[in-house]
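Q: please find the sequence and the predicted model below.
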Amino acid sequence: MNETEWLADRFEENRVHLRAVAYRMLGSPTEAEDAVQECWLRLSRSYDDEIANLRGWLTTVVGRVCLDMLRQRRARREDSLEDLVPAVATFYEDDSPEEHVLLADSVGQALLVVLETLDPAERLAFVLHDMFGVPFDEVAVIVERSPAAARKLASRARHRVRGGRSAADPAASQQGQVVQAFLAAARDGDFDALLAVLDPDAVARNNGVPVALGSVAVAKGAATFAPFLQVAWLALVDGSLGILAQQEDGGMRAMTFDISDGRIREIDVVTDPEQLRGMDLAVLGPPHRGRGGGK
């Protein structure tokens, strides 16, 4: 066996791990495979037999590749809602059960939606350290910052992923019942159920612009939401209890609520891509799936 063949075998031993890292970083199986391939090219061009920890070296390299790809993606990104929706996990036909587990574990679409809102450096610090145990000294080298700064990046990312307050917060729990009732009624197009959770003077806004005044008008508008609530999560949106929803066209929308005395007084819907990218989003549970239309 020549050196190239030996090196290729060692790389293949780490391919599953590298693909898992890249997928969590990029949210796209295709881009993850591209990053892994680039990692192989860099290894084949610059392998040094003094590398003591090949797996660690490869993890660092694929991390750098993914960081560059994320920065390029952000630089060229157009104002499209679809840019906020990560690819759903897909597997290759020749993947082993181990590969399926590694890709599926902790990379549900909800998590990827939240990861997509992070700054590239935050995302890398969180993924490498929190998901793969890479020391902050090594993360710091990749993001070209001090270990302390890398630790802060991961901490900020962790805060956004997990939410600014506990999902078990009593206030969040009480409001959650109202929000879930609204979600169910809107998803089913149930006008009477919507009226039951709305304050008579309720107001609905879309990207900051009032679009409905009064419970009847808001309920009529909300009853048409079914196509926009195909998949929805209860979430913390900038620290407030709300809904993160996937639309039929693949775009995303965030909804927040002002609730008083068990009724919704204000609904704010955000679909603007720039606003969505700047929000703190943290899902609070598994997705709620609709039937695809109202009654």
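A: Arrived safely. Everything quoted here is computed from the prediction, not taken from an experiment.
Q: rest of the way, CA atoms for contacts and neighbours
A: OK.
Q: residue boundaries of the helices in the chain?
A: Using DSSP state H, the helices assigned to the chain run over residues 3-26, 29-46, 54-76, 97-104, 109-115, 120-125, 132, 136-143, 147-162, 170-188, 191-197, 215-222, 273-277.
Q: and here is the other one:
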Amino acid sequence: MSDVFEEHRNLLFAVAYRMLGTAADAEDAVQDAWIRWSAADRADVQDPKAYLVRITTNVALDRLRSARAQRETYVGPWLPEPMLTSPDVAEGAELSESVSMAMLVVLETLSPLERAVFVLKEVFGYPYAEIARALDRTEASVRQLGTRSRKHVEARRPRFEAGAAERRAATERFFDAVVGGDVNRLMESLAPDVTMWTDGGGKVRAPKKLVHGVDLVGRFLSGIRDRPYEGVDPSEWRMRRVEINGAPALVVDGPDRPMSAITVAVGDDGRVEEIHMVANPDKLRAIAEGRTLEM
């Protein structure tokens, strides 16, 4: 029984993480799925993998409905919890995009049911008939949800004609400017209409609204290096390059913990259009633990 569950644990976590946007909630959903699996009569279960995905999806749906109410009162912009990924994840364009911070932000704008259908269909390739059984809906209604969610995501997801190598190189140039403190190179790397999300969750100092425009974003990024942050002097910061959610990222460490994680989305002109900075300590636990997202 446990062997079957463990065989599919990574898949179940991958589904739950894309549904919920945080590692902590995803792990709780997987644990709930284990409890239900342990208590279920499995005599008639012909496809354990499909059965476990169904359980996990419905647990995640219940959790997402509750979480949405909490996120409406969240202090400042809400961002997904960043997770470390291995380089081979970044090599698969579709897979890496499905866990990118930019994509997870877009998925937050879907209804819980739309998100479930999109994740199962567009990310994991499940047929509509199987999704309908998992969600206890008619296939026709699930197809409608799928069409609506796909159009919604397509209208809001970043569109990049440039290849992955070009975007990665542009991202590295931006991080070089941030790490090196080169203000001119930093400003040159930003798109005129760049937008920055800073998620402090009301627990650490961070802008409580989105920051728009090259001047304001550049000024903010240049200024944060000039004063202590949460009691840690800039001389004690350590900046390290990592892979987060399928893309290059920057983690700023203090003496005893990560203080922030930064990811970006780059446009076709090679300049940064979106910056996602997570500083809420509750959302940096997976990085602090060195946990890597599989799939």
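A: Arrived safely, thanks for sending. Being a predicted model, the structure only gives us computed values, none of them experimental.
Q: circling back to that earlier point, wait, which of the helices of the first structure is closest to residue 250 of the first structure?
A: helix 109-115 (11.9 Å; C-alpha to C-alpha).
Q: tell me the most buried of the helices of the first structure?
A: helix 120-125 (a mean of 26; mean count of other C-alpha atoms under 10 Å).
Q: residues in the second structure matched by that helix, start to end?
A: On the second structure, the counterpart of helix 120-125 of the first structure by TM-score structural alignment is residues 112-117.
Q: if we can go back for a sec, export the helices of the first structure to JSON lines and tack on distance to residue 205 of the first structure?
A: Formatted as JSON lines, these follow (distance: least, C-alpha to C-alpha, whole Å):
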{"stretch": "helix 3-26", "distance to residue 205 of the first structure": "32"}
{"stretch": "helix 29-46", "distance to residue 205 of the first structure": "36"}
{"stretch": "helix 54-76", "distance to residue 205 of the first structure": "28"}
{"stretch": "helix 97-104", "distance to residue 205 of the first structure": "37"}
{"stretch": "helix 109-115", "distance to residue 205 of the first structure": "23"}
{"stretch": "helix 120-125", "distance to residue 205 of the first structure": "31"}
{"stretch": "helix 132", "distance to residue 205 of the first structure": "41"}
{"stretch": "helix 136-143", "distance to residue 205 of the first structure": "39"}
{"stretch": "helix 147-162", "distance to residue 205 of the first structure": "25"}
{"stretch": "helix 170-188", "distance to residue 205 of the first structure": "16"}
{"stretch": "helix 191-197", "distance to residue 205 of the first structure": "16"}
{"stretch": "helix 215-222", "distance to residue 205 of the first structure": "10"}
{"stretch": "helix 273-277", "distance to residue 205 of the first structure": "14"}
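Q: quick one: closest of the ones you listed to residue 203 of the first structure.
A: Nearest to residue 203 of the first structure, of these and by C-alpha to C-alpha, is helix 215-222 at 6.7 Å.
Q: that closest one to helix 170-188, inter-axis angle?
A: 70 degrees (axes from the mean of the first three to the mean of the last three C-alpha atoms, to 10 degrees).
Q: list the buried residues of stretch 79-96 of the first structure.
A: Buried residues in stretch 79-96 of the first structure, counted by 16 or more other C-alpha atoms under 10 Å: 81-87, 89.
Q: measure the spatially most central residue of the first structure to residue 69 of the first structure for me?
A: Among the residues of the first structure, the one closest to the centroid is residue 113, at 1.9 Å (C-alpha atoms, centre = their mean). Separation of residue 113 of the first structure from residue 69 of the first structure (C-alpha to C-alpha, to the nearest Å): 17 Å.
Q: cool, and residue 289 of the first structure?
A: Distance of residue 289 of the first structure to residue 69 of the first structure, given as C-alpha to C-alpha: 32 Å.
Q: give the contact list for residue 132 of the first structure.
A: Residue 132 of the first structure makes contact with residue 21 under the criterion C-alpha atoms under 8 Å, 6 or more residues apart in numbering.
Q: one more time with 10 Å, if that's ok
A: 17, 20-21, 59, 126 (C-alpha atoms under 10 Å, 6 or more residues apart in numbering).
Q: map the residues you listed onto the second structure and name those still in contact.
A: Retained contacts for these in the second structure, judged by both residues aligned by TM-score structural alignment, their matches' C-alpha atoms under 10 Å, are 17, 20-21, 126.
Q: please identify which of those is nearest to residue 29 of the first structure.
A: Checking those one by one against residue 29 of the first structure (C-alpha to C-alpha), the nearest turns out to be residue 20, at 9.3 Å.
Q: now which residue in the second structure aligns to that closest one?
A: In the second structure, the residue paired with residue 20 of the first structure is residue 14, using TM-score structural alignment.
Q: residues in contact with that match?
A: Counted by C-alpha under 10 Å, 6+ apart, residue 14 of the second structure has contacts 23, 26-27, 30, 99, 119, 124, 293-295.
Q: ok, these vs residue 192 of the second structure, which is closest?
A: residue 99 (26.0 Å).
Q: that closest one against residue 20, yeah?
A: No - judged on C-alpha atoms under 10 Å, residue 99 of the second structure makes no contact with residue 20 at a distance of 11.6 Å.
Q: what touches both of the two?
A: In contact with both residue 99 of the second structure and residue 20: residue 80, using C-alpha under 10 Å, 6+ apart.
Q: average gap between the match of helix 120-125 of the first structure and the first structure?
A: When the first structure is superposed, stretch 112-117 of the second structure averages 0.8 Å from its matched positions, counting by mean C-alpha distance after the TM-score superposition for the first structure.
Q: give the aligned equivalent of residue 47 of the first structure in the second structure.
A: By TM-score structural alignment, residue 47 of the first structure lines up with residue 41.
Q: what do you get for residue 147 of the first structure?
A: Here residue 147 of the first structure is matched to residue 139 in the second structure, going by TM-score structural alignment.
Q: residue 117 is in contact with that match, correct?
A: No - Residue 139 of the second structure lies out of contact with residue 117 (C-alpha under 10 Å); the separation is 11.1 Å.
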